[in-house]
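> this one's structure only:
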């Protein structure tokens, strides 16, 4: 992870400084100073092992979020020590079961859509001792670039030679629909190009599913709104369970305080909010361990209901 980026609705321009640089060491220092750059973290769910991989960190502007009164937004961010720079990770996950090894989302790969410092999923797979040919399936929560560009290399060829792609049928239908593409604003057409190119590299080994068990103990559940085929992965092993929630939320402070808040890349913000509330209510009621793409690394935690929103309880690093 070399840096982070500031994104706004007006621009994808790089405005963040690199994390890796530091001031000159004081004369008395015996060892170089540096920063902590975590790259992976494992937890067990029954006999299943789930490994979080840090693809990188970018920064979002609060103006990406809609439906929140500005004064309330300021209070929410102040309560958790955040300001107008919302440092936002991109996490991907390896699910290692008795039946196979599966990657949940693939990160940004070599795409420089948001600048440098991202696209570290493949390197972190290597760090945990997994090679691309050992991935049996890539389960996509949805096909936005920060989830799917890592499927292909700079030449557009498949990175995972033995993996099938598993994706909700509504997601494939949406991005492949020429009529929808024709009606899309110019600013969104690049998303269609990205989805078609990355998924096209696996055209002969893509499994489109409705809500169903996709591998033993792994069930893909439809949670539309962020995209029309956005899905979450439910993991069950013995008496333990986890839900990998993808982009169900984009900022833990904002979306727990105001679950109805919209996000700039939502296809249908109202539907996304309905899916968000339903899933968070389920997680809170059943005490389910959750994992998210855009929650502070490693992204594992639980929820409790509070007033009209929720409280997030990050899991200990154990």
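Structure's in. What do you need? All of these numbers come straight from a predicted model, not from anything done at the bench.
> please count neighbours and contacts with C-alpha atoms only from this point.
Fine.
> enumerate every residue touching the residue nearest to residue 280 when sequence neighbours are not counted.
Once flanking residues are discounted, residue 280 sits nearest to residue 303: 7.0 Å by Cα to Cα, 6 or more residues apart in numbering. Contact analysis of residue 303 by Cα atoms under 8 Å, 6 or more residues apart in numbering lists 280, 283, 284, 287, 288, 310, 311, 312, 313.
> make sure residue 303 is indeed in a helix.
No: if the criterion is DSSP: H, G, I helix; E, B strand; the rest coil, then residue 303 is strand and not within a helix.
> distance of it from residue 275?
15 Å (Cα to Cα, to the nearest Å).
> got another one to weigh against that:
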């Protein structure tokens, strides 16, 4: 427990968990959220947020379940894109005393740059030498085939770097299916839309529940208040809305703790129903 610059320990029942900070992405607010600009600006003002910039934190998650050391998403890796503030996962792991060689399984919510590039170093070598990856086969194949780029405006390097990162772990890869029980207490939930094979995850131990949202939800205020608004950088925005509403309803119905990859550090909180949407209630860091 306690406050640290790059990591935050907590528990889900008997599951030991650590949020690991990969940094943040410097994005413009405009062009990402599919709602009226004046309403978006009002939401931002009401929550003392910038009306022009959107600093998106990157919160990776490490959990220990039995003899499995599981990392969920790997951050931006060696690439210094989106403002140059990301890619510090390895530094945060060192601060938390976690050896990359101890990781036995890497779960990918999806294979976008800020979630998968940390699989390899600048030379394309595996950062987690003992780990297998678990990812949607559809996600893997769509990136390799280039199809997953259709709905996005990627840097030209995205596909080549993603292919190299995924290929380094192709042998022994686990292909996720909806409802898979990956290890006891950890279940995969298909939430396609942001990418063709996006997955969220549900962890449970001794009645404590955590939903790992990945990129099914990005903005901790606007997308929760208006889950019917599409995220314009989703591969399929309409499908993304359906997946977002599904996972939010599941988490809220169980009163579960949630982990938002791009929510303000450390991305932990609960959902409170508010009309047709939700309000984010951050979990106190001292718990």
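Cool, got the structure. It should be emphasised that the depicted structure is a prediction, and the values quoted were computed from it without experimental measurement.
> the residue nearest to residue 280 of structure 1 corresponds to which position in structure 2?
Here residue 303 of structure 1 is matched to residue 271 in structure 2, going by TM-score structural alignment.
> how many neighbours does the aligned partner of residue 100 of structure 1 in structure 2 have?
Taking TM-score structural alignment, the alignment pairs residue 100 of structure 1 with residue 68 from structure 2. Neighbourhood size, residue 68 of structure 2 [other Cα atoms under 10 Å]: 14.
> residue 68 of structure 2 touches residue 104, doesn't it?
Yes: at 5.9 Å, residue 68 of structure 2 counts as touching residue 104 under the criterion of Cα atoms under 8 Å.
> so what's residue 208 of structure 1 up against?
Here residue 208 of structure 1 is in contact with 166, 167, 168, 169, 172 (Cα under 8 Å, 6+ apart).
> nearest residue to the fourth one other than its sequence neighbours?
Translated: residue 169 of structure 1. residue 208 (4.7 Å).
> quick one: the match of residue 100 of structure 1 from residue 100 of structure 2, how far?
13 Å.
> same thing with residue 41 of structure 2?
To residue 100 of structure 2, residue 41 of structure 2 is 41 Å away according to Cα to Cα.
> got it, and residue 36 of structure 2?
Distance of residue 36 of structure 2 to residue 100 of structure 2, computed by Cα to Cα: 44 Å.
> those two - which one has more neighbours?
Comparing residue 36 of structure 2 with residue 100 by other Cα under 10 Å, the one with more neighbours is residue 100, at 18 against 9.
> need the counterpart of the more buried one in structure 1.
Residue 100 of structure 2 maps onto residue 132 in structure 1, with residues paired by TM-score structural alignment.
> how about that match, what does it touch?
Residue 132 of structure 1 neighbours (Cα under 8 Å, 6+ apart): 122, 125, 159, 160, 161.
> which helix or which strand is home to residue 124 of structure 1?
helix 121-127 (DSSP states H and E).
> average offset between that helix and structure 2?
When structure 2 is overlaid, helix 121-127 of structure 1 sits 0.9 Å from its aligned residues on average, using mean Cα distance after the TM-score superposition for structure 1.
> immediately after that helix, which helix or strand?
By DSSP H and E, the next helix or strand past helix 121-127 of structure 1 is strand 137-139.
> which strands or helices does that next one pack on?
strand 101-104, strand 164-168 (3 or more Cα pairs under 8 Å, 6 or more residues apart in numbering; DSSP states H and E).
> what sits up against the shortest one?
Judged by Cα under 8 Å, 6+ apart, the contacts made with strand 101-104 of structure 1 from elsewhere in the structure are 92-96, 134-141.
> list buried residues within those.
By neighbour count, with 16 or more other Cα atoms under 10 Å, these hold 92, 93, 94, 95, 96, 135, 136, 137, 138, 139, 140, 141 as buried.
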